[in-house]
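Colleague: Turn this into a structure:
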Amino acid sequence: MKIAMLTNTYLPHVGGVARSVQTLEEACRARGHEVRVIAPEFAGAEPSPHVLRVPAIQNFNGSDFCVRLPMPNIIRDFMEDFQPDLIHSHHPFLLGDAALREGWKMKVPVVFTHHTLYERYTHYVPLDSDALKRMAIQLATDYCNLCDTVIAPSESIAALLLGRGVTTPVRTIATGINTGAFETGVGSSFRKRAKFRKNTTVIGHVGRLAAEKNLRFLTDALIPCLQERPDTVFLLVGDGDAREEMLSRFAEAGLEDSIHAPGKLTGSDLCDAYAAMDCFVFASQTETQGIVLAEAMAAGNPVVALEGPGVREIVRDSENGSLLPADASPEDFSQALLGLVSSPALRRNMAGRARLSAKDYDTVRCTDQMIACYTELVAAQRRPEAPENSSWDRLVAGIEIEWELLAAKVSAVTAAVIETPATEARLD
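Modeller: Below you'll find the model as predicted:
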């Protein structure tokens, strides 16, 4: 099978979508499928015969995101040469539009994974407002209804999409992780390199350090815990705009020596970091699937987290961690964390259950589900009675999809002024 994946974020960008695409493409390629990725240019990106980089504006609006420039002929020529059986879109705009254009013209199925709650990321765009959030919701909803199948990374997101009026078939397929790699990390090696004292209890967090990850709340919750337990260290893995603010606030609380922040880690270094932790903390309310939660659990780490989408599916209170209400205070979070930090026996008991929970997110299992989805769509598209795709057919399809994309944009603008069923739906 030939699979084309279009994504606005890709390696070496640090983030859940980039890692999701990488994991899926590598797993599909390992099964013998041909995979090509179309992504924006990105500083430090290594050339690859499997990746088409399209011109892009770097560090859009001061963020670490790139925005591709509209040069459709580059993508068109690439697609004509590759002749994919299926297109997998990972965003509902920019290169997501290109995915639909090529899919409709070439008469191949388009799959879309709803990775992100886009309305919670509008602060990266100038003139952020409630109207802009409604536009983002409506745009993503209309985009879903132009695709052949929508992938929801969790049941929470699947239910939300249906509530918003998505009529395209929705399947729940989580992003897979290499559980074996995280199970075999060498924590003692990382602890030695980090110069942690013997018997130090390590609280960990991994991820892109950005405002939407609720890191101020997490910092407020960690400070009293670290102050009460001087034998405890916070291991902060990742990078982003919120990093300096977090480190400054810990310093103001006199906790410089209780923080170890090595920045972005990958490969065996990341696995070793997870293995060096005794527990994991997570406060984000913007997840569609908490990939780092599955990674942490695969390494045997119980989790303390706030209830939310993508979190409630994996964290089970009093079994593999502590799941607090979404409106819990930093003090509530801190007390739950102290209970875990203070009880090695409780952590050991939860660690085994955490590892079992992570098995549901193993790459093999998740890839099986995705390949089955691909296979069904391609088989349906290749029905014997399907007519040949002539130049005229492509022209007509091109006009149709441009009209549909324009209609979706108009619908999104309308939603900025008037509530729609999509914008009125709420995430439980």
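Colleague: Please make it C-alpha for all contacts and neighbour counts, starting now.
Modeller: OK.
Colleague: looking at this, V150 is in a strand?
Modeller: Yes: counting by DSSP: H, G, I helix; E, B strand; the rest coil, V150 is found in a strand.
Colleague: That one reaches F112, doesn't it?
Modeller: Yes: using C-alpha atoms under 8 Å, V150 makes contact with F112 at a distance of 4.9 Å.
Colleague: Now show me the structure for the sequence below, then we'll compare the two:
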Amino acid sequence: MKILLATSYDYPHLGGLSTHMATLKIGLEARGHEVDTLSFSDVPKWKRDFIARGPSFLLNKASLGAGYVWTLKRRQAFLEEMMKRPDFPKYDIVNAQDVFATLASIQAGFPTVTTVHGYLTYEGISKGSVEEGSKHADTLMAVERDGYRKTRAVITVDTRIKNYVKKEAGIDGTAIRNFINVDDFKPDSENKAAYRAKHNVDATAPVFFVPRRLTKKNGVIYPILSFPAVLEKYPNAQLIFAGTGEAMDEMKKLIAERGIGNNVHLLGAVDHSVIKEYYALADVVLVPSVFSAGVEEATSISALEAMGSGSPLIACAVGGLKEIVNHGVDGLLVEEKSVEELSEAMIELLDHPDKGAQYAEAARKKIEDEYSHTAAAEKYESIYKASL
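Modeller: As a prediction, the model looks like this:
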């Protein structure tokens, strides 16, 4: 088949959706399909900056959420415009990665299935882009329902999102949990010292790595709040964050207030190919997601990558994380927003590295057995064929 993976967001970018697209493309191509991508990044820059993004600031000043909705609708229009061009390639199926790409593809006349990665409306509320109960939130929900009802098939990345689509739109989707390239993310401990030297990380320091977009639902403030207790016992421990987002300023403030700036590092955006090196140099990976404005973590790609890379994982017991981590067998789960539980778990894995190694070994086996990109691509392929 000739397949197009389309999104109204940027691609590639740092985040789970982009990683999902790239990994699915590899899996589908391994099965003999021709796969292309289309995204907002393919729109001319002047259109992105002056039409889609430019007016949003002023619109939001007048009414919070107006600019957010404006930007998303312009993205849809730009994708639809490109897909309707006479020279645009023909595809057997378009797998849209969000409802705005879905509607653009349908309007352009392509057979379309949709992968739902999250809760569009509630995520907008969670990050402060729209107000709960506002007309703009109602508009976003109307777009969601429209897209889910018009697409030929809905795929969700976990069962909670499947239930959400059913509740809001009355559509039965198929849950296919997120996945990783198991050939790419694999244990690499033999290069741990080299990676620490490359990235100027103390060779002897205990290192916690947080590969998370810096947004509220990802709970990124909680490792900072938990870290002083860890430093009391391990004063040279290091806490490293890779990601950007609206929580950055709050995190910097908390770090300064606690006087732990020498031990906490905010790297900002890190290329996905380099993230692998941080998994390898870390002693423990943290995925501290929280419940926020109706939004729960799906099957976290960051958690899967950590488990595939041979790093012991501590995650919060929310959303899809509860599905993929078997507490005390292949990782540790802690109560969300519990500073004390998180610090205790961090100290536990430093006190007992042999226990962490056992978790990591079990986690790698689980990833190979259940979260392979090639196995997921086969499932997607079957849905594409059934939708034609």
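Colleague: ok so, going back, identify the contacts common to V150 and F112 of the first structure.
Modeller: C144 (C-alpha atoms under 8 Å, 6 or more residues apart in numbering).
Colleague: What ranges does the stretch 51-200 of the first structure have for its strands?
Modeller: For the stretch 51-200 of the first structure, applying DSSP state E, counting those that start in this stretch gives strands covering 51-54, 56-57, 67-68, 86-89, 110-113, 149-152, 170-172.
Colleague: If you could redo that for the stretch 251-388 of the second structure, that was the one I meant.
Modeller: In the stretch 251-388 of the second structure, the strands defined using DSSP E, counting those that start in this stretch lie at 264-266, 284-287, 313-316, 332-334.
Colleague: Could I get the ones you listed in TSV, plus columns for distance to M346 of the second structure and mean neighbour count?
Modeller: Output for those, formatted as TSV (distance: least, C-alpha to C-alpha, whole Å; neighbours: other C-alpha atoms under 10 Å):
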stretch	distance to M346 of the second structure	mean neighbour count
strand 264-266	15	18
strand 284-287	8	26
strand 313-316	8	26
strand 332-334	10	22
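Colleague: I'd like those strands written out as JSON lines, with distance to I324 of the second structure added.
Modeller: Below are the strands of the stretch 251-388 of the second structure laid out as JSON lines (distance: least, C-alpha to C-alpha, whole Å):
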{"stretch": "strand 264-266", "distance to I324 of the second structure": "27"}
{"stretch": "strand 284-287", "distance to I324 of the second structure": "12"}
{"stretch": "strand 313-316", "distance to I324 of the second structure": "10"}
{"stretch": "strand 332-334", "distance to I324 of the second structure": "10"}
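Colleague: any chance of the strands of the stretch 51-200 of the first structure in TSV, plus distance to I399 of the first structure?
Modeller: Formatted as TSV, the strands of the stretch 51-200 of the first structure follow (distance: least, C-alpha to C-alpha, whole Å):
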stretch	distance to I399 of the first structure
strand 51-54	23
strand 56-57	26
strand 67-68	22
strand 86-89	19
strand 110-113	17
strand 149-152	22
strand 170-172	26
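Colleague: Return the residues in contact with R75 of the second structure.
Modeller: Contacts of R75 of the second structure were listed using C-alpha under 8 Å, 6+ apart, and they are S8, Y9, F40, A52, F100.
Colleague: Would you mind listing the buried residues in stretch 184-195 of the second structure?
Modeller: Residues of stretch 184-195 of the second structure classed as buried: F185, K186, P187, S189, K192, A194, Y195 (neighbour count, 16 or more other C-alpha atoms under 10 Å).
Colleague: which ones among these are found in helices?
Modeller: K192, A194, Y195 (DSSP state H).
Colleague: closest to D369 of the second structure among those?
Modeller: Distance to D369 of the second structure across these (C-alpha to C-alpha) is lowest for K192, with 25.5 Å.
Colleague: Give the aligned equivalent of the closest one in the first structure.
Modeller: In the first structure, K192 of the second structure lines up with G187, judged by TM-score structural alignment.
Colleague: Report the distance from stretch 372-380 of the second structure to the chain centre.
Modeller: 18 Å (C-alpha atoms, centre = their mean, to the nearest Å).
Colleague: again, but for stretch 289-309 of the second structure
Modeller: Put simply, stretch 289-309 of the second structure sits 7 Å off its chain's centre (C-alpha atoms, centre = their mean).
Colleague: buried set for that stretch?
Modeller: 289-293, 295-309.
Colleague: do the same with stretch 97-115 of the first structure
Modeller: Neighbour-count burial for stretch 97-115 of the first structure flags 97-115 (criterion: 16+ other C-alpha under 10 Å).
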